[in-house]
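Engineer: Sequence first, then the predicted structure, then my questions.
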Amino acid sequence: MPCSFSAYVDEAGDEGFGKLRLPGTTGQSRWLGVGAVLVSDSNDRFMPLWRDEIVSLFPKKQNQRDIHFRYLNHHQRVAACNVLREKPLGICVIASNKETILDSEELEVFKRKQHLYNYLVRWLLERLTAACREKARLDGNGPANLFVTFSRRAGTDYQVMRNYFEFMRDGRELMKPVRSIDWNVFDPANIRVENHAVRAGLQIADVVTSATCAGLEPDEYGNVEPRYALSLKARYLKEHKRILNCGLTLIPPIGRSPLSKEQGAFIAELNK
């Protein structure tokens, strides 16, 4: 019998390259993160309960059923992450350091609409499908199936995304990737798109993705906040007991990504 999984996908940051934000200024994010919360089919039905458990901690928000990480204060963010760290879910985030693209040959490619986003989703699905396959194998179940739900983004053409993945699935790429999406686990037809407000899974994906990127994206004062992600440490996907390049993947990789002392310390602690 197939072992089914659901992944809910959201992003933190934006795709723009016009003016990357510096401390004390306005502009576009220096990082774009695309992340997912992964659950088994049997646990998917608990997502609304987990979301409601978070909301119950905030008396002024109890009439709401729509969590947005950016609207939570620091203490509420910590509380939300503390709830989720106890739940049977997996976290996977791909984070692109946009600063490194500015002087690269790929800049004009990634400035095209949706290119950087689709590229990060590809890396995300490579890791999610591998995790589903391995979990099904360890549990002695049949083949794994992955269903992916995206939080609806203005200006994103999801049929273009499906076409992109079908192109890869059919082996039409000129250069073969180092990793590959496991097409036995994921079918591009199994992409769904929902509004953030109607899916608890998407709200939880927003929390874990934004929590992760808070440790990388400097705020208006130039500071990063690693506490949220570190509280979720046990929930990140791992490969050979390591989170880096599995539960959290940096593009470019850590050796070639210019990181501040604080960002570096966050990555080291998360991967310890």
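Structural biologist: Noted; the coordinates are in hand.
Engineer: contacts and neighbour counts: CA atoms only from here.
Structural biologist: Fine.
Engineer: ok, longest helix in the protein?
Structural biologist: Ranked by residue count and defined by DSSP state H, the top helix of the chain is helix 115-138.
Engineer: Report all helices and strands that that helix contacts.
Structural biologist: strand 31-40, strand 90-97, strand 144-151 (3 or more Cα pairs under 8 Å, 6 or more residues apart in numbering; DSSP states H and E).
Engineer: for comparison:
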Amino acid sequence: MSLSDKEYGYVAYIDEAGDPGLKRVRPIDQNGASEWLVLSAVVMQAKREPHVLNWTQDIISNLGVRQRNDLHYRTLSPTRKISAGEQIARLPVRAFAICSNKKNMRGYHNARAAKMPSQQWYYNFCIRLLLERVTAFCAARTMKDHGESKLIKIEFSERGGIRYSQTAAYQYYLGQQQQGGQVYLKKREPVMAMLDWDLMAAFPHQERAGLQLADYVASAFYQAIDCGGPGVWDVEPAKTLAPILPKEAGSHRDFGVALFPTPAWRADLTTDQKRIFEFYGYDFTRW
């Protein structure tokens, strides 16, 4: 995948934490895949793109990190994670987090989604959930920002096992379904007019400063909800991002931060796992 010279008005950097494996899932299976898949997007106007490297370098410098030149959440101490989050929250960007709990997906095969030409239907479906929100946000702003409709350039953080050409093809196929009125989930749909196949590409994390910001968002939310994993549970870094998480109808819930499955009580979360979602407006009352 390579980016074209087409004009665009926004850039969305996308990263993930956890993995999309469904055959065996923790905590049901002791040696299973991660309980969560978290996808993040950091979105900005295209005019900000030349400044992103300076932003991350300033954050690294302010943190006093001397061992590496890229910003990587996993390598930061707890206090540095808080400081980095506070600095990111002051940038002219917006961030989104899709948090998919996989317990109820264990061993699941979605025949409808699998009909699309891809071998990674679950990952692609979660990307769809993310792009529904990112495209809606940009579509609502584009006339104010640019006086016309402008496309979104998508850059993915390259990870082993994910074929991003299939992800781009999935979005194209979904657009064809929309045109034919055959989309199954209609509560939200990606605004396909904001996307272009030629403006999607994947890059190594260290090559794109914007992907390092997306890594922070995905990893902060993952640390806030992966209470039973090998890492240390901590909700505070994810809380620092509140200023840049968009709201819909006055709430972050299901827009800037989205929990799946829905309704929220179906995720069967622990008290600790619920905390970050409650902070962002979720109610786990079972109706």
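Structural biologist: Great, that's in hand. These numbers come from a predicted model, not from an experiment.
Engineer: what's the TM between chain one and chain two?
Structural biologist: Superposed pair, TM-score by TM-score structural alignment, normalised by the length of the first structure: 0.88. Supporting alignment: 268 aligned residues with a Cα RMSD of 2.6 Å.
Engineer: could the helices and strands packed on helix 115-138 of the first structure be laid out in TSV, adding distance to Met168 of the first structure?
Structural biologist: Listed next are these as TSV, based on distance: least, Cα to Cα, whole Å:
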stretch	distance to Met168 of the first structure
strand 31-40	20
strand 90-97	19
strand 144-151	17
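Engineer: coming back round to it: mean per-residue distance, the longest helix of the first structure versus the second structure.
Structural biologist: Compared with the second structure after fitting, helix 115-138 of the first structure deviates on average by 1.1 Å (mean Cα distance after the TM-score superposition for the first structure).
Engineer: Identify the residues contacting that helix?
Structural biologist: By Cα atoms under 8 Å, 6 or more residues apart in numbering, the surrounding residues in contact with helix 115-138 of the first structure are 3, 5, 15, 33-36, 38, 92-96, 109-110, 142-146, 161, 165, 179-182, 185-186, 237, 246-247.
Engineer: which of these are buried?
Structural biologist: Among the contacts of helix 115-138 of the first structure, those buried by neighbour count (16 or more other Cα atoms under 10 Å) are 3, 5, 15, 33-36, 38, 92-96, 110, 143-146, 161, 165, 180-182, 185-186, 237, 246-247.
Engineer: whereabouts in the first structure does stretch 74-93 of the second structure align?
Structural biologist: Counting by TM-score structural alignment, stretch 74-93 of the second structure lines up with residues 70-89 of the first structure.
Engineer: Okay, now the matching stretch: how far is its last residue from its first?
Structural biologist: 22 Å (Cα to Cα, to the nearest Å).
Engineer: Same check on stretch 258-271 of the second structure?
Structural biologist: 18 Å.
Engineer: With adjacent residues omitted, what lies nearest to Ser219 of the second structure?
Structural biologist: With Cα to Cα, 6 or more residues apart in numbering as the criterion, Ser219 of the second structure has its nearest non-adjacent residue at 5.7 Å, and that residue is Ala17.
Engineer: just checking, that neighbour is part of a helix?
Structural biologist: No - when DSSP: H, G, I helix; E, B strand; the rest coil is applied, Ala17 of the second structure is found to be strand, with no helix at that position.
Engineer: OK, contacts around it?
Structural biologist: Ala17 of the second structure neighbours (Cα under 8 Å, 6+ apart): 37-39, 215, 218-219, 222.
Engineer: cutoff 6 Å now
Structural biologist: 38, 218-219 (Cα atoms under 6 Å, 6 or more residues apart in numbering).
Engineer: which of these does the first structure keep?
Structural biologist: Using both residues aligned by TM-score structural alignment, their matches' Cα atoms under 6 Å, the first structure keeps these contacts from those: 38, 219.
Engineer: Just send the contacts of Ala17 of the second structure back as JSON lines, with distance to Gly64 of the second structure too.
Structural biologist: As requested, those are arranged in JSON lines below (distance: Cα to Cα, whole Å):
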{"residue": "Val38", "distance to Gly64 of the second structure": "28"}
{"residue": "Ala218", "distance to Gly64 of the second structure": "23"}
{"residue": "Ser219", "distance to Gly64 of the second structure": "20"}
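Engineer: which among the contacts of Ala17 of the second structure gets closest to Thr79 of the second structure?
Structural biologist: Ser219 (15.1 Å; Cα to Cα).
Engineer: Does that closest one lie in a helix or a strand, and which?
Structural biologist: Following DSSP states H and E, one finds Ser219 of the second structure within helix 209-225.
Engineer: okay, that helix sits on what stretch of the first structure?
Structural biologist: Taking TM-score structural alignment, helix 209-225 of the second structure hits residues 200-216 over in the first structure.
Engineer: For the matching stretch, which outside residues touch it?
Structural biologist: Stretch 200-216 of the first structure is contacted by residues 8-10, 12, 35-37, 47-48, 67, 69, 196, 224-226, 228-229, 263 when judged by Cα under 6 Å, 6+ apart.
Engineer: For burial, what's the neighbour tally of Thr25 of the first structure?
Structural biologist: 11 (other Cα atoms under 10 Å).
Engineer: I'd like to know how many residues surround the alignment partner in the first structure of Asp254 of the second structure.
Structural biologist: Asp254 of the second structure maps onto Asn245 in the first structure when the alignment is built from TM-score structural alignment. The number of residues packed around Asn245 of the first structure, counting by other Cα under 10 Å, is 20.
Engineer: do the same with Glu86 of the first structure
Structural biologist: Neighbourhood size, Glu86 of the first structure [other Cα under 10 Å]: 11.
Engineer: Gln87 of the second structure now?
Structural biologist: Neighbour tally, Gln87 of the second structure, other Cα under 10 Å: 18.
Engineer: From Val55 of the first structure, how far off is the match of Asp254 of the second structure?
Structural biologist: 32 Å.
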